[in-house]
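In: Give me a model of this one.
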Amino acid sequence: MKIAVDAMGGDYAPKEVVAGIELARDRYPEIEFDLYGQTDKVKPFLNNADHINLVQADEVIAMEDEPVRAIRRKKQSSIVLGAQAVRDGKDDAFFSAGNTGALLAAGLLIIGRIKGIDRPGLTTTLPVLNKPDQDQFLMLDVGANADSKPFNLYQYAILGKYYAQTVMGVKNPRIGLLNNGTEADKGDMVHKAVHEVLATAKDLNFIGNVESRELLNGVADVVVTDGFTGNAVLKNTEGTALSMLKLIKSSIMAGGISGKLGAAMLKPVFKDIQSKMDYSKYGGAVLLGVKAPVIKTHGSAKAETIANTIGQIQTMLKNHSVDNVVDYFDAHSEEMAQAKADMQK
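Out: You can find the predicted model right below:
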């Protein structure tokens, strides 16, 4: 396995990226890493070069750069060169903690879509709380496409199913459609059309509409939504978790000595809650529907999160998750064409 890494992407790059890759190298000795970046800035942080190759990239795509323009103009950037290496078969997957839009553009414009997939979707894994037999669920799209058609959401359900099976180990994943109510006739025309198609799909375990308030309770294994809604729900979930932790902390500090003593006694409980809410341990966001794994982690990610994300990529490569999707869409090309035609009527 060979993974291309954008060594310059992220708030703490290249230091934390290099540290994370060294951690991952020690965990997964079967993987080789190509680190694309400005070698004079990357090399000082590299303690051990075993299985790690430095590849010079003269340019850097910054967080504030306009994604498509940057991909087209900065041909010698770490993101462009890494994506080209994957396209050309030199590397098997691409990882970055940098500009999300640029990474998505590189995945679409350089690596390319799988034949038969209209719009790849960005997926993330979120925690499930207080459910012994389920600790995570998958949601897509969470930001690759602000505007989506019913056919796109239908394809997201298929992409999510295969990811849940090959990476999360769920044999028959429950697929839910994010909506403003659980009744079959809820939502706008897009959601009604998607519900109708998913309800009749023979090879999908569709459980119907699900509401956002039930997501962290494990109502489904795969939650399908459009990119605008998915991104809003994701950021709301992140914001609520952070706000609650800040509220608890401020309440403890305002509670005087008794509050602080109580907090000290409950410290293991707080750590357990924090661990359950930390979805970074499951890895990064994956652009599903392109010809090779393309994975993005938070710009603020540090070494441990980066190493966890490499573990996610290793599972994708080992279980041939992209190959399974390619085989499915090749075998069901006529069915896809008919479904698309039906939804456009």
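In: alpha carbons only for contacts and neighbour counts from here, please
Out: OK.
In: and G112, how many neighbours?
Out: 17 (other Cα atoms under 10 Å).
In: Next, work out how far apart the closest residue to it other than its chain neighbours and E334 are.
Out: Sequence neighbours aside, V290 is the residue nearest to G112 in space, at 5.6 Å (criterion: Cα to Cα, 6 or more residues apart in numbering). Taking Cα to Cα, to the nearest Å as the criterion, V290 is separated from E334 by 20 Å.
In: if you count what's nearby, which of those two comes out ahead?
Out: With other Cα under 10 Å as the criterion, V290 and E334 differ in neighbour count, and V290 comes out ahead with 25 against 12.
In: Let's compare: structure for the following, please.
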Amino acid sequence: MAHIALDAFGGDHAPYEEVKGALLFVEKTGHKVTLVGDEKKISPLIPKDSKIEIVNAPERFGMSAKPTEILKRKEASMNVAAMLVKEGKAEGFVSAGNTGALLVLGTFLLGRMEGIERPAIATVMPSKSGGTVLIDAGANLSLKPPHYVQLGIMGVAYAKGILNKKNPKVGLLNVGAEEEKGPDLLKEVYSLLKDKFGETFCGNVEGRDVFYGDVDVVLSDGFSGNIVLKTSEGVGLFVSEMLKRSIKNSNVIQKIGALLMKGTFDKFKESLDYRKYGGAFLLGVNGIVVKAHGASDSKAIFNALNVAATGIDKKIIDTIRGSV
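Out: Okay, here's the model as predicted:
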């Protein structure tokens, strides 16, 4: 049974959606959750017979706050949640709060793993192969060539340990598939990855390959990776909205057909819904850290907690340590 600390005041809809998601998660899975936040505001939202614990942390760390300030804000809910992991009172923590602050806590409070210079955000993108690991998805705006090798090691460990892929194929995000494409930095990275991963390195991949390519792990700097991530969210929302408009403006026969296809449309919509994937791991630090979307509702929080529990159960930290 996993024990997860949840920053109850991280997201846009905190603490209501965090509490709802946590209650459902505990009920459905039996795992333990400790809510971290203003006890006066959280307590009225929790049934008296609930097994969920509360750790009081009266301060909320805002999205616009300077990330490095989190280390000084000892009573901020995100800081206290991370400290529970640091002290061994929880096995991991989840937050929908300030991404930069989460990175600071992971790097400087929990500490980097030996052999990892740049912790990175890893997320699973929907793909025809059942999910592609995108790393880095926003932690590091720029990287040096050796850092990409470290990303590859962490991404492969994620694909093996969490997605159960036996021999994950690794690709380098670039503007073209040819080896000579891209800036000099990526040409150097290409050579390093080829030496490190051998036949499992499938070379350069383009943005479309994240979703429709024969690749399991896509490596990128955080700037480009975050653009891919946010663009995919926008495309998913756009496609869903256009389907609704098309059905609304169709004739009676077409609407009947759409009604008969409702189950198929719902499954398609779900495959593009960021809430299904819940959260992204911050890999390369000494602890399970999961970043949930800032706009997370209870469904997204539930799934983010599930991501953390899976990481704990699959011992993703030990797997990475054994690979570095």
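In: Quantitatively, what TM-score do the chains reach?
Out: Scored by TM-score structural alignment, normalised by the length of structure 2, the superposition of the two chains gives a TM-score of 0.94; 323 aligned residues with a Cα RMSD of 1.8 Å.
In: Give the equivalent position in structure 2 for H191 of structure 1.
Out: Using TM-score structural alignment as the criterion, H191 of structure 1 maps onto L186 of structure 2.
In: Mind telling me what element the nearest residue to P67 of structure 2 once chain neighbours are set aside is part of?
Out: The shortest distance from P67 of structure 2 to any residue that is not its chain neighbour, by Cα to Cα, 6+ apart, is 4.1 Å, and that residue is A101. Following DSSP states H and E, the helix or strand that holds A101 of structure 2 is helix 99-104.
In: I'd like to know which elements the very next helix or strand once past that helix is packed against.
Out: Sequence-wise, the next helix or strand downstream of helix 99-104 of structure 2 (DSSP H and E) is strand 120-125. If you count contacts as 3 or more Cα pairs under 8 Å, 6 or more residues apart in numbering; DSSP states H and E, strand 120-125 of structure 2 packs onto strand 132-135, helix 222-248, strand 279-283.
In: make it 7 Å
Out: Identification of packing neighbours for strand 120-125 of structure 2 by 3 or more Cα pairs under 7 Å, 6 or more residues apart in numbering; DSSP states H and E yields strand 132-135, strand 279-283.
In: who's in contact with whichever residue in structure 1 pairs up with G176 of structure 2?
Out: Taking TM-score structural alignment for the superposition, G176 of structure 2 sits opposite G181 in structure 1. By Cα atoms under 7 Å, 6 or more residues apart in numbering, the contact set of G181 of structure 1 is 209-211.
In: For those, give me CSV that also has neighbour count and distance to L122 of structure 1.
Out: Rendered in CSV, the data for the contacts of G181 of structure 1 read as follows (neighbours: other Cα atoms under 10 Å; distance: Cα to Cα, whole Å):
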residue, neighbour count, distance to L122 of structure 1
N209, 25, 20
V210, 21, 19
E211, 15, 20
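In: out of the helices and strands packed on strand 120-125 of structure 2, nearest to F25 of structure 2?
Out: Between F25 of structure 2 and these, the shortest separation by Cα to Cα is 14.3 Å, and it involves strand 279-283.
In: Check the mean deviation of the closest one from structure 1.
Out: Aligned to structure 1 and superposed, strand 279-283 of structure 2 gives a mean residue distance of 0.7 Å (mean Cα distance after the TM-score superposition for structure 1).
In: now that we're looking at the residue nearest the centre of structure 2, how far away is E179 of structure 2 from it?
Out: Structure 2 has A280 as the residue nearest its centroid, 0.9 Å off, counting by Cα atoms, centre = their mean. Taken as Cα to Cα, the spacing of A280 of structure 2 relative to E179 of structure 2 amounts to 30 Å.
In: mean shift of the helix holding A101 of structure 2 relative to structure 1?
Out: Once superposed with structure 1, the aligned residues differ from helix 99-104 of structure 2 by a mean of 1.6 Å; criterion: mean Cα distance after the TM-score superposition for structure 1.
In: Please enumerate the strands of the stretch 1-150 of structure 2.
Out: Defined through DSSP state E, counting those that start in this stretch, the strands belonging to the stretch 1-150 of structure 2, from first to last, are 3-7, 32-37, 53-56, 92-95, 120-125, 132-135.
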